[in-house]
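A.B. asks: sequence and predicted structure, then a few things I'm wondering about:
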Amino acid sequence: MSNTTNFKNLAPKGLRIIEQTDSLYHYARVISNTRFGYQPVSVAYCKDASHVQYCVKFCSQNNKAFRIRSGGHQHEGMCSGNGVIIIDLSEMNKIEYIDNQPNQAWIPVGKQLDSVYTELEKEKQIIPGGGCQSVNVGGLTQGGGWGYSIRKFGMTCDSILAAEIVLANGTIEIVSEENQPELFWALKGGGGGNFGVVTRFKFQLSALTDYVTTFGLTWKHPEDVKEVIRVWMNLHASTEVELDPALSSSCTMILANPDEKDLDCDGIRELEEGQKSFVDGRMGGQFYGTKTDLIKLLKKCFGEDLIPEDSKFTLLKEVCYASKKKSLAKSEKETHASLARHQSILANFLNPTSTPEQEIRATNECKHRNYRVLPVAPTSTCDQPHPHKVSSSFPKKYTCDDNSEMTERIYDFLSKCCYYGDVSKYMSFHCLGGAVKKNVDKRVFAFSDKPYLLQIQGWWDDISNAFDNQSRNDEYVKWVKDFRLNIAPFTEGSFINFVDQSLVDHPETHEGLLELLEIYYGENNLSRLRKIKAEQDPNELFKFKMSIPPLIE
């Protein structure tokens, strides 16, 4: 009897295990980035910590490689692999409220953010989760966690009070600042799967204000697009007047179809000399206040010319929580405009939508590619698995001149790229500051002083990997790398939630891995994390392509 057969036969009651011969296998093996078509040997759907404990002990005793998957959104596919056992946590999805502690709850790592927001909203509460509703709590929180409450309530990991974890020795522990404080620190931004399998987090819940407003705006004229980005950068970088932390937002510069006939204030857009595609701009976010106060703030910050009246906003939704009751009445629940729904619309808005055309009609410098059998680019990056590549960084300097120069550099690079209808290519600008500047020593995040972060994104195909091919993968991955190298003189560091393994030449070597991890964690944090790894998992039971190696002294 093989080891994997034993794995299923000896499994505790209720632990569902999907093997390669099962009819649901090809559904079970899929992860968010379908660029990686891994073939794990089995997928174990754990329902509680005891199931995880069984999986960890079995893999340890039988020298079997495994990966941990809470939602499958690891951008480099490291939550899966060929021939491994996947410990899947997605069926751990019930929030447990704590008696006599109405502002605290245990939230399992497999709980999807959309469900978290929807359930907590009924109690007029929230956690500062991510911007993508389909992401699960586990990987987001352990990587730090960025979302549209970040300036108000901090990173996702800032709100955790304790964590339940299955350790390398097979024990289940509750860690906190009182019990194993070093390990608890490492779980707050140190990346998932390095020190054990976290099964649930105890969260401090935040109260929703009386009004919460989501918004979205678009610009198409080149000077407007660049001006919005410059002003946005300067607002977050200013040391004179701090931007209201009630506002968290992001912007995008999006590669747009040069064949579009969009009208703006100057009439039909035309490409300037040397350009191959249009570049559209978007800004959106969440404001803890009324839409009236939001528009006043935006007009004050960006000026009357860039901020229209409320009727001209692409997205403007206000949700009221001003009831004196803690929970919404049943009748109110039925008619209440869901904040979770507005956040979902916001996420889809800030990620570019595809156009009906699948064939580019641009300058002669761009190769015409008529993909009649291929899907268009994703209409959302949060809806389902897609092949993709991302990379992230932070600005080295962020004076007004630095911000202006980087804006021009990004716009110029995008405008000289060829637009194709099967792929969405863009740069995202994510706000920092506000509450991120607090609790700096209590989390693993080496860039708390930065005003914003940058994320290059390429997403292709509006279905999974049925028509995916390596040549297109290589082309779009190279585009992200070329973009990153183009702005490299202005940037440094990277964010582990927006992971890119290719930042160094040889990440597969020990030296290359340490060089890569230092980019994400910083020298001091990495040294501290390696010491914790040596204490918790000296034999590297938890090991994958970018796992933290122990520091053996």
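C.D. replies: Done, it's in. Predicted model only: the values in this text are computed from it and were never measured.

A.B. asks: only C-alpha atoms for contact and neighbour calcs from this point on.
C.D. replies: OK.

A.B. asks: hmm, S60 and F7 touching each other?
C.D. replies: No - using C-alpha atoms under 8 Å, F7 is not in contact with S60; the gap is 11.9 Å.

A.B. asks: buried residues in the top helix by length along the chain?
C.D. replies: Counting residues, the longest helix found in the chain (DSSP state H) is helix 470-487. Along helix 470-487, these residues count as buried under the neighbour rule (16 or more other C-alpha atoms under 10 Å): 473, 476-477, 479-481, 483-484, 487.

A.B. asks: next up, a structure to set beside the first:
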Amino acid sequence: MACAVRSGGHSYAGWSTGTGLVIDVSPMDAVRRDGGRAVVGAGTRLIDLYGELASAGVSVPSGSCPTVGVAGLTLGGGLGVTSRAYGLSCDALESVRLVTADGRILNCNREENADLFWACRGGGGGNFGVAVSFTYRTHEAGDVTPFSLRWPWARAAAVVRGWQRWAPAAPDEVWTSLHLDTGPGTGTPTIEVIGVALADAGAHMDRLTAAIGADPDSSDARSRPFLDAMKFLGGCAGQTVEQCHAQGSLPGQRPGGNFPRTDYAGKSHLAYKPLPDDAISTLFARFEQGNDVANRSALMDAMGGAIARVGPGETAFPHRKGLFCVQYLAPDTGWLRATHASMEPYMRGTAYVNYVDPDLRDWAGAYYGPNLGRLRKVKAAHDPGRLFRFPQAL
């Protein structure tokens, strides 16, 4: 019988459930500080991770969606809003407790079960066993400054060109994401850069504007406590930690939850080189065609900084030299597939395993690159019978 492992339940392909045995670790959501470390249950949602650590003025580098589970995020690498400053979620990981296919409970770190520890830092969730606990190094988390800049669509090409020259090499203390969107109720495309600066954002906003060569139509920046900033970026500003959950009584939900469930699919690429002009034009055409269609997005998250100072083989996450990660989102899978296909010639054969994509043909090479062979050896050593299997399992 196949086993599906469930934490946050955010698998785009729905592989955190199945017709066999579903092992749901969601109730394992305790967060405990231990000096400069945090011991975190595998069912913890990001909003609870941030909320529990906020009173101590510390955090762990993670993502922005409040309902995402820390386990899946970390096991796939863990790109997030402080990754350029502090590394991926898996870079802050010091140990993981794993239940293997033969029922053993293993502590995995640099000294014990080092092969599994390496594989659990970017090798994808559900491949090697059931992670039940993570121990992370924490970093200080004081006030930070979320900011945004918006330009008219007529300036969009200049914005992409300037942003992709500046963002991956910007100071580590600033992270940015370039958003192409057609918002709810409209098919009109928009362009915006959002970001987080660990200190004052003004100088970074000025340098980005200079790189683009055009002043934004509007901009905004406001210093906030770290937890408030994560709520703001996650779409639940001004709400309590409980309200930043989905409503319900199931594990991971809260009776007073107010975070909406959305319905869309996603695909991804990793850009190792700046997009040439014809790639930018190709992407824009996907947003300009069928302008009556809403809720389409391409999100370009800057990499570089601390991410790139770890070698591609030091952890299982291979895309250390990527300039930025592109995530395509839409409820319309036809538009999504056509958009991804149109950009494939420019970012050939790369994808982020946490944005799992059931359509990929060479998914293993796209997710794991040169680390694939070593990952398959770890899989064979610890799950030779492939108890943990799903359509894209190793």
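C.D. replies: In hand now; what should we look at? Model, not experiment: these values are computed from the prediction.

A.B. asks: still on that earlier bit, dump the buried residues of helix 470-487 of structure 1 into TSV; add distance to V436 of structure 1 as well.
C.D. replies: Compiled in TSV, those are given as follows (distance: C-alpha to C-alpha, whole Å):
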residue	distance to V436 of structure 1
N473	35
Y476	33
V477	31
W479	31
V480	27
K481	28
F483	27
R484	25
I487	25
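
A.B. asks: from those residues, which is closest to L306 of structure 1?
C.D. replies: I487 (26.3 Å; C-alpha to C-alpha).

A.B. asks: enumerate every residue touching the closest one.
C.D. replies: Listed by C-alpha atoms under 8 Å, 6 or more residues apart in numbering, the contact set of I487 of structure 1 reads 406, 409-410.

A.B. asks: show me what it lines up with in structure 2.
C.D. replies: In structure 2, I487 of structure 1 lines up with M343, judged by TM-score structural alignment.

A.B. asks: D362 of structure 2: how many residues sit nearby?
C.D. replies: The tally of other residues near D362 of structure 2 (other C-alpha atoms under 10 Å) stands at 11.

A.B. asks: no, scratch that, I was asking about D263 of structure 2
C.D. replies: Count around D263 of structure 2 with other C-alpha under 10 Å applied: 9.

A.B. asks: test my guess that it contacts P331.
C.D. replies: Yes - at 6.3 Å, D263 of structure 2 and P331 qualify as touching, with contact defined as C-alpha under 8 Å.

A.B. asks: trace C65 of structure 2 over to structure 1, please.
C.D. replies: Looks like C65 of structure 2 aligns to C132 there (TM-score structural alignment).

A.B. asks: what helix or strand is its match located in?
C.D. replies: Secondary-structure assignment from DSSP states H and E places C132 of structure 1 in no helical or strand segment.

A.B. asks: got it, and I107 of structure 1?
C.D. replies: Element membership for I107 of structure 1, per DSSP H and E: strand 101-108.

A.B. asks: what sits up against that strand?
C.D. replies: Residues from elsewhere that reach strand 101-108 of structure 1, judged by C-alpha under 8 Å, 6+ apart: 92-98, 137-138, 199-206.

A.B. asks: which residue numbers in structure 2 go with the helix or strand just after it?
C.D. replies: Next helix or strand after strand 101-108 of structure 1 toward the C-terminus (DSSP H and E): helix 113-121. Following TM-score structural alignment, the aligned partner range for helix 113-121 of structure 1 in structure 2 is 46-54.
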